[in-house]
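Undergrad: Okay, predicted coordinates and the sequence, questions at the end:
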Amino acid sequence: MNPVAFEVFGLEIRWYGIIISMGVLAAMLLIYILAKKKDLNYDTIIDAFLITFPISIVGARLYYVAFEYQNYNSFMDVINIRNGGMAIHGGVIAALISGYIFGKYRKVNFLKYVDVIMPGVILAQGIGRWGNFMNQEAHGGPVSQQFISKFPEFIQQGMLIKGTYYHPTFLYESIWDILVCIILVYILLRKKKSKDGVVLAGYMILYSVGRFFIEGLRTDSLMFMGLRTAQIVSLLGIILGIILIVWINKANKDTI
């Protein structure tokens, strides 16, 4: 499988970047539709995106490098993302922090806006995982030919690496992310008005549950003190999501 889509003046344009871009465009379209339905200012979301998206890229890279620092020998190695090395947890954390600061500066309801944004975020993640497929990365451990034969032919070929078939964990997470996206949209648009922050909490819990189990199958996990970093962060995400729901319910009761 060739990770390079085409070349422009000798510069390789990789499928990974193309697919990530498609994910971002799909996310912004979904967010536009949801913002209209919730009567929120889409221009404000665009302004936030122009600030938080570059910060999320930096966060995703620094998060990854922090746990793989022994493999980087120079500053140029650190900033060269063309060879991979991005962690979605770092990107989401950086985006949420910068988005919260942006909301404070603009004096807008952060939770109300982030609830509209998070379904788009998880949709972009689900699409972006196909970039991992094109790079033949983020896969699980070896599997038998009988097991992989249950998947479409192109998945079988993509997961055949140096004569061995591997778990298509990118596919598991992509499917899970899209299911979570559908659930979050339902929560946001259901007839009974959802409380501000519930969609964010739902994202934290649902994405983290899926990522925890899928991460256990992967062979390229970032590690911290012998534990899989993504699983640790996923557990923290579940706990924080539950705490957020409790806080939201308490805050709403106090205002009744």
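TA: Perfect, I can see it now. Residues are numbered from 1 along each chain as shown.

Undergrad: alpha carbons only for contacts and neighbour counts from here, please
TA: Will do.

Undergrad: all strands for this protein, in order.
TA: With DSSP state E applied, the chain shows strands at 4-8, 11-14, 142-143, 160-161, 164-166, 223-224, 227-228, listed in chain order.

Undergrad: for these, which one ends up most surrounded?
TA: Per residue and on average, the most neighbours among these fall to strand 164-166, with a mean of 19 (mean count of other C-alpha atoms under 10 Å).

Undergrad: could you dump the strands of the chain to a markdown table with distance to Val78?
TA: Below are the strands of the chain laid out as a markdown table (distance: least, C-alpha to C-alpha, whole Å):
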| stretch | distance to Val78 |
| --- | --- |
| strand 4-8 | 21 |
| strand 11-14 | 19 |
| strand 142-143 | 30 |
| strand 160-161 | 27 |
| strand 164-166 | 28 |
| strand 223-224 | 18 |
| strand 227-228 | 22 |
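
Undergrad: Now do Leu235 against Gly140, distance only.
TA: Taking C-alpha to C-alpha, to the nearest Å as the measure, Leu235 and Gly140 are separated by 20 Å.

Undergrad: and what of Thr164?
TA: Distance check for Thr164 against Gly140: by C-alpha to C-alpha, it reads 12 Å.

Undergrad: next one: Met22
TA: Met22 sits at a distance of 25 Å from Gly140 (criterion: C-alpha to C-alpha).

Undergrad: More neighbours: which of these two?
TA: Shown here are Met22 and Gly140; by other C-alpha atoms under 10 Å, Gly140 has more neighbours (21 against 15).

Undergrad: tell me the contacts of that one?
TA: Shown in contact with Gly140 (C-alpha atoms under 8 Å, 6 or more residues apart in numbering): 166-169, 217-219.

Undergrad: Use this one as the comparison:
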Amino acid sequence: MSLAYLPSPSQGVWHLGPFPIRAYALCILVGIVVAVLITQRRWVARSGRAEDVLDVAAWAVPFGIIGGRLYHVITDPQLYFAPGRNPVAALYIWQGGLGIWGAVALGAVGTWIGCRRRGISLAAFAGAVAPGLVLAQAIGRWGNYFNQELFGGPTNLPWALLIDPGNRPETTPDISLYHPTFLYESLWCVGVFFLLIWAEKRFRLTGGRLFALYIAAYTLGRAWIESLRVDDVNHILGLRLNVWTSIIVFLTAVSFLIATRRPGQPGPDAPAPAADEKPHQRKRSRPQPLAARARGGRPYLPGPRD
């Protein structure tokens, strides 16, 4: 065993009388609260109302949780419906198992319903929610740490994660140290959060384009992190299903960013406008034909000295 490693928590459930307090659920709830608070601040800064965010979240959060669970169960049915398994366990959300793609997809439906009821722009709201959403993912991943699940393959790196014997893969029961993929993804999501804040100011990304950047940046990291994991999932052509999903979603997001880039939009090296410069104050110089220049009411034609 390596001399340096990350210990796993001794328990992931505490009891308050007859009521269990699960760390996985707490991580999800804290992530939701953080996402709502950040989105409220960003939405109010865009002349929105704080109550808009709460009303939309009332639709988006339940839809997202249901979508995340459905995606997990549909893509890994053998965990619940194989011989000897308990199909009712598919309803046990508190034990872990929420697929981010189902959460985003069905959560988007809930967001659309909430935005429609409040009469606000879905694209504008998507841009406001993107940074908070990815930070919520960073927090939620720590639920996997408490459950000792979704870790990577064996490793002797100094930050390897110690896994208890009862949670180790059947193929490597004698190996105790594994890649802490929950930590990799959590740190990646924090990096994406700062990327979105920076890109929004640097390139003036708004609305759906900022949300597309979030999707592209997240899937770029999720693809390689997913490839490290050793939990039992379905494979297609030798790759884990979620790796294929990440690739497809990444290409879709990048295509959207390219397709919606306006010709006059600044590129990576274009300077940002001055802070006190108003949009209507920016002068646009258009070349005028020589025939349009007049001297004394007659068209001006260049002479030898010109």
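TA: Good, I have the coordinates. Just so it is clear, the model here is predicted, and its values are computed rather than measured.

Undergrad: And the TM-score between them?
TA: Remark: TM-score between the superposed chains equals 0.86 [TM-score structural alignment, normalised by the length of structure 1]; 243 aligned residues with a C-alpha RMSD of 2.2 Å.

Undergrad: returning to what we had before: so which of the strands of structure 1 is nearest Asp47 of structure 1?
TA: Closest approach to Asp47 of structure 1 among the strands of structure 1 (C-alpha to C-alpha): strand 11-14, 27.5 Å.

Undergrad: what stretch of structure 2 does that closest one fall on?
TA: The aligned range for strand 11-14 of structure 1 in structure 2 is 19-22, by TM-score structural alignment.

Undergrad: Mean distance of that stretch to its aligned residues in structure 1, please.
TA: Compared with structure 1 after the fit, stretch 19-22 of structure 2 shows a mean deviation of 1.6 Å (mean C-alpha distance after the TM-score superposition for structure 1).

Undergrad: Ile21 of structure 2 against Val13, yeah?
TA: Yes: at 5.5 Å, Ile21 of structure 2 and Val13 qualify as touching, with contact defined as C-alpha atoms under 8 Å.

Undergrad: Which strands or helices does the longest helix along structure 2 pack on?
TA: For structure 2, the helix that runs over the most residues, judged by DSSP state H, is helix 50-75. Applying 3 or more C-alpha pairs under 8 Å, 6 or more residues apart in numbering; DSSP states H and E, one finds that helix 50-75 of structure 2 contacts helix 23-45, helix 100-118.

Undergrad: and whichever residue in structure 2 pairs up with Gly210 of structure 1, how many neighbours?
TA: Matched by TM-score structural alignment, Gly210 of structure 1 corresponds to Gly221 in structure 2. Here the number of neighbours of Gly221 of structure 2 (other C-alpha under 10 Å) works out to 16.

Undergrad: Return the residues in contact with Gly221 of structure 2.
TA: Listed by C-alpha under 8 Å, 6+ apart, the contact partners of Gly221 of structure 2 are 185, 188.

Undergrad: same thing with Leu133 of structure 2?
TA: 32, 35.

Undergrad: What's the match for it in structure 1?
TA: Under the alignment (TM-score structural alignment), Leu133 of structure 2 maps onto Val121.

Undergrad: which one in structure 1 is aligned with Tyr145 of structure 2?
TA: Aligning on TM-score structural alignment places Tyr145 of structure 2 opposite Phe133 in structure 1.

Undergrad: list the contacts for the closest residue to its match other than its chain neighbours?
TA: Once flanking residues are discounted, Phe133 of structure 1 sits nearest to Phe170: 6.5 Å by C-alpha to C-alpha, 6 or more residues apart in numbering. Contacts for Phe170 of structure 1 were tallied using C-alpha under 8 Å, 6+ apart; they are 129-130, 132-133, 138-139.

Undergrad: which one in structure 2 is aligned with Phe170 of structure 1?
TA: Alignment note (TM-score structural alignment): Phe170 of structure 1 maps to Phe182 of structure 2.

Undergrad: how near is its match to Gly238 of structure 2?
TA: Separation of Phe182 of structure 2 from Gly238 of structure 2 (C-alpha to C-alpha) stands at 23 Å.

Undergrad: what does Ala45 of structure 2 give?
TA: The spacing between Ala45 of structure 2 and Gly238 of structure 2, counted by C-alpha to C-alpha, is 47 Å.

Undergrad: Those two: who's more crowded?
TA: Set Ala45 of structure 2 next to Gly238 and count neighbours by other C-alpha under 10 Å: Ala45 wins out with 12 against 7.

Undergrad: Give me the distance between the aligned partner of that one in structure 1 and Ala251 of structure 1.
TA: In structure 1, the residue paired with Ala45 of structure 2 is Lys37, using TM-score structural alignment. In this view, Lys37 of structure 1 and Ala251 of structure 1 are 25 Å apart by C-alpha to C-alpha.

Undergrad: quick one: the helices in the stretch 151-300 of structure 2?
TA: For the stretch 151-300 of structure 2, the helices defined by DSSP state H, counting those that start in this stretch cover 181-202, 207-226, 241-259.

Undergrad: Could you identify which of these is most buried?
TA: Compared across the helices of the stretch 151-300 of structure 2, helix 207-226 shows the largest average neighbour count, a mean of 21 (mean count of other C-alpha under 10 Å).

Undergrad: distance from that helix to structure 1 after superposition?
TA: Compared with structure 1 after fitting, helix 207-226 of structure 2 has a mean deviation of 0.7 Å; criterion: mean C-alpha distance after the TM-score superposition for structure 1.

Undergrad: nearest to Glu68 of structure 1, of the strands of structure 1?
TA: With C-alpha to C-alpha as the measure, strand 223-224 is the member of those nearest Glu68 of structure 1 (8.7 Å).

Undergrad: so who does the aligned partner of Val199 of structure 1 in structure 2 touch?
TA: Using TM-score structural alignment, the partner of Val199 of structure 1 in structure 2 is Leu210. By C-alpha under 8 Å, 6+ apart, Leu210 of structure 2 lies in contact with 126-127, 130, 196, 200.
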